[in-house]
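# okay, here's the prediction I keep looking at, along with the sequence it came from:
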Amino acid sequence: MSLSDSDLRAAIRREMPGVRADLERLVRIPGIAFEGFDHSHVERSAEAVAELLRGCGLDTAIVRHGGQPAVIGRKAAPAGAPTVLLYAHHDVQPAGDPSLWTSDPFEPVERDGRLYGRGAADDKAGVMAHVAALRAFGDQLPVGVVVFVEGEEEYGSDSLDTIIQEHLEELRSDVIVIADSGNWDIGRPALTTSLRGLVNLFAEVRVLKSAVHSGMFGGPVPDALITLSRLLASLHDDDGEVAVEGLVGREGAGVDYPADRFRNEAGVLDGVQLIGRGTITDRIWTKPAISVLGIDAPRTLEAANALQPAATAKIGVRLAPGQDPAAAYQAIRAHLEKHVPWGAQLEVTLESDGAPCVIDATGPVYDAARAAFRTAWDGAEPVDMGVGGSIPFIATFQELFPGAAVLVTGVEDPHSAAHGPDESLHLGEFERVCTAEALLLKNVAETLTR
């Protein structure tokens, strides 16, 4: 006998205390895939995820192909039923300066209905949403599942394409649920239907053979930091609009994002003007954006009275849907070479790139997802939204599994502060996310079972 919507809601409610306890155990593992961190914690994190999936009755293995460990768990579909791939990642961003956190980033703490800790939202709650749905069904799961939990998403997913290719048949599915995005607001669910792409690069300028006395030579010599500053300033016009020829964008995102809400959620200080032109949603979803992510230069407390011979900036470029990353990199490189001032030597190096994606969220599977959201959120109508961030491997899934419906969901809300200090998860919304995923599996089974 199949479980009803009310059965599943009750089952999720029953499972939530255990799901939260297991989430807190995962948050305590500082699984950071970045260079310079102890990767034994990533191993521990993978083992913990594998144990959770085995506890759900899945045939589970830890796999790797040159990078950090991923976990694949499988349970075969009942006769005629579809298979659903459930994706999340178990690695997390570095915590940064611990003094900026209200509490220990790797000791989960509840405050005002939110659970604080690195990875509490991004994306260990995504892992646990999958686990919660599986636990709610127990041995009455109406679909086949493949749970794929990556171990280096925050560090660029360098080995992911290889893992997917090596395990292509194991991962083949009718529906793909990627739990690594968010919802429109607390109380308002969303499907993510577009994501920007990404190009990260380094630009180094050199003007001197070595540092020289700023008094003896300052004036005629263009020091490297002034040179780099002028070069970086050329990336935007006076309104803050991206000024790189060849970067594409479009308007008409179609969802209203009030500027005062955006300023509040971004933490923009009073008096600071927003830059660029067009609606907020156009500027963060469908147009390119360029940011300076870091500069290699002497720290102010250690800076001598000397002209710096070289300076390097790391530049992050978010690409609008429809932009080819290779073409975008060439456009940025050409712009920098054209605008480098005063004949300074310039070296531009690509660090990484990733393709944007657009999802046509029409058809019976998407209808099934929206129905699940409405039930879980007590009738709230889900929003189709874009995301300014990047999940480049979605394009890989689209290419390798062209017949699969890709659903991008998530646990975050606008106050989650993913990647920042005091990252947190709204516990009430988390239960709704878990409920929605269980209902989604039920609805997909009813829609696609032959």
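Yep, it's here.

# from here on, just use CA atoms for contacts and neighbour counts.
Noted.

# all helices of the stretch 351-450 of the chain, in order?
364-376, 393-400, 427-448 (DSSP state H, counting those that start in this stretch).

# Leu26 is nearest to which of those helices?
helix 427-448 (15.5 Å; C-alpha to C-alpha).

# mind listing what's buried in the closest one?
427, 429-445, 448 (16 or more other C-alpha atoms under 10 Å).

# most distant residue from the centre of the chain?
Within the chain, Met216 marks the point farthest from the mean C-alpha position, 49.0 Å out by C-alpha atoms, centre = their mean.

# put this next to the first one:
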Amino acid sequence: MSPHPVAETVASLMPRAKAELTELVAFRSVADFDQFPRSENEGAANWIAGALRAEGFEDVALLDTPDGTQSVYGCLPGPEGAKTVLLYAHYDVQPPLDAASWTTPPFELTERDGRWYGRGTADCKGGVLMHLLALRALKANGGVPVRVKVIVEGSEEQGTGGLERYAEAHPELLTADTIVIGDTGNFRAGLPTVTSTLRGMTMVRIRVDTLEGNLHSGQFGGAAPDALAALIRVLDSLRAEDGSTTVDGLSGDAAWDGLAYDDEQFRQDAKVLDGVELIGSGTVADRVWARPAVTVLGIDCPPVVGATPSVQATARALVSLRVPPGVDAAGASRLLEAHLAAHTPWGARVSTEQVGQGQAFRADTTSPAYRAMADAMAVAYPGQKMQYAGQGGSIPLCSTLATLYPDAEILLIGLSEPEAQIHAVNESVSPDELERLSVAEALFLRAYAAS
């Protein structure tokens, strides 16, 4: 059987896509302006705005969102009476972590072993290219049959809610019949997958104070209350003996009824060291898609190198709590803060500050848009049937869009399959996945227009 014309077009556009992704990855667009220049984010935003204008988008604008970042918006007119589809991605990326641990520089796209490496290649600058490839392929094969809106935000990774608050203040801007969120990924490379649920999240900063200042551990240790030891104790209270998350008042026994996640496959995907046990109870899918999960993201304390023999007066930590659909993130945040306060030992002074929050999401997989996507993925991935999986991560905008536009259908696809190692060192994208998903998105837009 000869290749589909849309697939042939996308294949021919891949060298251009690689060159463009190289340019986009070069922007150090981490939305943490204390560590990375704001100009890097502005550069990425302007690059995307220019790409949209080159494709014939109208009303292209850089939207100043309430958290101090910019989102890029544009609208591509469609045939009269055509449906409207909103395509989403984000250009902000995670910090590179330890740049020295990368095999190649994090902000230089590098091809190695059939993959393209660099921060943001999969999460989510590659998603920007996926949308562009799909639209270019349709334009080369009869035209784009729907009206298309594109929104690319600049603060998704920070969880600061800039685009969510902007959308709430301008609800007419992102109205659409269906929304394609290009920020998840296949269950594994080569297996077409839509994400049907997302966990919500809250991030809380905790501070423990016990003394007016540090003390000599020889002179005062043993009786003086150690803030770092107190913090370690309260953080330990967030896990049961088997590693399950334990937040007072928060249920943790839900079950996942969709695609199974084999223990050994998970160990390989997560690169768990030999002999180290998985934590928690229930199936892996239960634990990563249907139940709450707490993670200590960072601790402020003296580093080992240069540490002095002192009893610490103050210690801080940043804690993330993921919650499944059906659990209100704001309510979970209150439970977490109450738990931290209740489990702080020795009467130590404890304070908490919420620094990010987003609601969970569950899609309606019975809608016409999902049927159109299933047909499109069957062409892009011959011999494979579209699967439904959960996503342990959060995309706060999804719940906002679902609330603002309850009649809109929302689909989640993307390039962050397990080998991509998003948020870790040596993040990469599979060009085969980029090519196939671009074909799938193009064919979806065509099929959805006719549905």
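Yep, that arrived. Here the structure is a predicted model, which is why all the values come from computation and not from measurement.

# what TM-score comes out when they're superposed?
TM-score for the superposed chains, counting by TM-score structural alignment, normalised by the length of structure 1: 0.96, backed by 444 aligned residues with a C-alpha RMSD of 1.5 Å.

# excluding chain neighbours, what is closest to Leu397 of structure 2?
Nearest residue to Leu397 of structure 2, sequence neighbours excluded (C-alpha to C-alpha, 6 or more residues apart in numbering): Glu164, at 5.6 Å.

# quick one: map that neighbour onto structure 1.
Mapped onto structure 1 by TM-score structural alignment, Glu164 of structure 2 lines up with Asp161.

# returning to what we had before: next, format the helices of the stretch 351-450 of structure 1 as a markdown table and append distance to Ala48 of structure 1.
Formatted as a markdown table, those follow (distance: least, C-alpha to C-alpha, whole Å):
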| stretch | distance to Ala48 of structure 1 |
| --- | --- |
| helix 364-376 | 28 |
| helix 393-400 | 24 |
| helix 427-448 | 19 |
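
# which one of the ones you listed lies closest to Gly18 of structure 1?
helix 427-448 (12.1 Å).

# what packs against that closest one?
Packed against helix 427-448 of structure 1 by the contact rule (3 or more C-alpha pairs under 8 Å, 6 or more residues apart in numbering; DSSP states H and E) you find helix 5-27, helix 124-137, helix 364-376, strand 405-412.

# try it again with 7 Å
Applying 3 or more C-alpha pairs under 7 Å, 6 or more residues apart in numbering; DSSP states H and E, we find helix 427-448 of structure 1 packed against helix 5-27, helix 124-137, helix 364-376.

# from Leu191 of structure 1, how far out is the aligned residue in structure 1 for Arg371 of structure 2?
Aligned counterpart of Arg371 of structure 2 in structure 1: Asp367 (TM-score structural alignment). Asp367 of structure 1 sits 11 Å away from Leu191 of structure 1, going by C-alpha to C-alpha, to the nearest Å.

# between these two, which is the more surrounded one?
In this view Asp367 of structure 1 and Leu191 are compared by other C-alpha atoms under 10 Å, and Leu191 has more residues nearby, 24 against 16.

# which one in structure 2 is aligned with the more buried one?
Matched by TM-score structural alignment, Leu191 of structure 1 corresponds to Val194 in structure 2.

# most tightly packed of the helices and strands packed on helix 427-448 of structure 1?
helix 124-137 (a mean of 26; mean count of other C-alpha atoms under 10 Å).

# what's that helix packed up against?
helix 5-27, strand 83-89, strand 405-412, helix 427-448.

# neighbours of Asp262 of structure 2, how many?
12.

# now do the same for it: its match in structure 1.
Checking TM-score structural alignment: Asp262 of structure 2 goes with Pro258.

# how near is the residue nearest to its match when sequence neighbours are not counted to Arg14 of structure 1?
Nearest residue to Pro258 of structure 1 in three dimensions, chain neighbours excluded: Ile280, at 7.5 Å (C-alpha to C-alpha, 6+ apart). Distance from Ile280 of structure 1 to Arg14 of structure 1, counting by C-alpha to C-alpha: 40 Å.

# one more: Gly363 of structure 1?
Taking C-alpha to C-alpha, one finds Gly363 of structure 1 at 32 Å from Arg14 of structure 1.

# any idea which helix or strand carries the match of Glu164 of structure 2?
Here Asp161 of structure 1 sits within helix 160-166, counting by DSSP states H and E.

# for that helix, buried residues please.
Buried residues in helix 160-166 of structure 1 (16+ other C-alpha under 10 Å): Leu160, Ile163, Ile164.

# the second one reaches His65, doesn't it?
So the one you mean is Ile163 of structure 1. Yes: using C-alpha atoms under 7 Å, Ile163 of structure 1 is in contact with His65, at 6.1 Å.

# what's the match for the residue farthest from the centre of structure 1 in structure 2?
So, by TM-score structural alignment, Met216 of structure 1 is matched to Gln219.

# using the three-state scheme, assign that match.
Put simply, Gln219 of structure 2 is helix when judged by DSSP: H, G, I helix; E, B strand; the rest coil.

# quick revisit: average offset between the helix or strand following the helix holding Asp161 of structure 1 and structure 2?
Once helix 160-166 of structure 1 ends, the next helix or strand along the chain (criterion: DSSP H and E) is helix 168-171. Helix 168-171 of structure 1, aligned to structure 2 and superposed, deviates on average by 2.6 Å (mean C-alpha distance after the TM-score superposition for structure 1).

# the very next helix or strand once past helix 168-171 of structure 1 vs structure 2, mean deviation?
Per DSSP H and E, the first helix or strand lying C-terminal to helix 168-171 of structure 1 is strand 175-182. Once fitted to structure 2, strand 175-182 of structure 1 is off its aligned match by 0.4 Å on average (mean C-alpha distance after the TM-score superposition for structure 1).

# what helices or strands is strand 175-182 of structure 1 leaning on?
Secondary elements touching strand 175-182 of structure 1 (3+ C-alpha pairs under 7 Å, 6+ apart): strand 83-89, strand 405-412.

# identify the residues contacting that strand?
83-88, 122-123, 126, 404-413 (C-alpha atoms under 7 Å, 6 or more residues apart in numbering).

# take the helices and strands packed on strand 175-182 of structure 1 and write them to JSON lines, including distance to Trp184 of structure 1.
Output for those, formatted as JSON lines (distance: least, C-alpha to C-alpha, whole Å):
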{"stretch": "strand 83-89", "distance to Trp184 of structure 1": "19"}
{"stretch": "strand 405-412", "distance to Trp184 of structure 1": "9"}
